[in-house]
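# Curious how this folds, go ahead:
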Amino acid sequence: MKEVVLALITGMVVGFLFTLFRLPIPAPPALAGVAGIVGVYLGMRLFQWLSLLWK
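Model (predicted):
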């Protein structure tokens, strides 16, 4: 849980700084982009789970 909170705080700081300096945000600007990132993570976890079953 600590990692999640630290990642959220880091993301907020980065978002703040990028907006302050009027730079493009280094993340997907839409919910579909965020869903894609979550999908990549879930696909990785699914592969890890299936690889445990194959052993």
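
# alpha carbons only for contacts and neighbour counts from here, please
OK.

# element containing Tyr41, please.
helix 31-54 (DSSP states H and E).

# Could you also give me the structure for this second sequence? I'd like to compare it with the first:
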Amino acid sequence: MSTQITVLALLTGLLTGALFRFLNVPIPAPPELPGIMGIVGIFIGYKLIDYADIGVDLLDALGL
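Below is the predicted model:
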């Protein structure tokens, strides 16, 4: 993972969040800590399954 991409993503998020607040538009993300932790949990779960190298190709299982 590139540190430069991570920093750019953080800066983009900060600018976007500031713009949403400046325009008094609700952010398209959970504004409370439990919601944010849910998103973090989804990411960690995804990474754990990726690390374990297990999974099912859903499209292949459906024949698509």
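
# What distance do you get for the spatially most central residue of structure 1 to Ala27 of structure 1?
When Cα atoms, centre = their mean is applied to structure 1, the residue found nearest the centroid is Ile37 (5.8 Å). Distance, Ile37 of structure 1 to Ala27 of structure 1, using Cα to Cα, to the nearest Å: 10 Å.

# ok so, going back, translate the residue nearest to the centre of structure 1 into the numbering of structure 2.
By TM-score structural alignment, Ile37 of structure 1 lines up with Ile39 in structure 2.

# again, but for Lys2 of structure 1
Using TM-score structural alignment, Lys2 of structure 1 lines up with Gln4 in structure 2.

# now the strand or helix carrying its match, how far from the chain's geometric center?
Element membership for Gln4 of structure 2 (DSSP H and E) is helix 3-22. With Cα atoms, centre = their mean, to the nearest Å as the basis, helix 3-22 of structure 2 stands 13 Å off its chain's centre.
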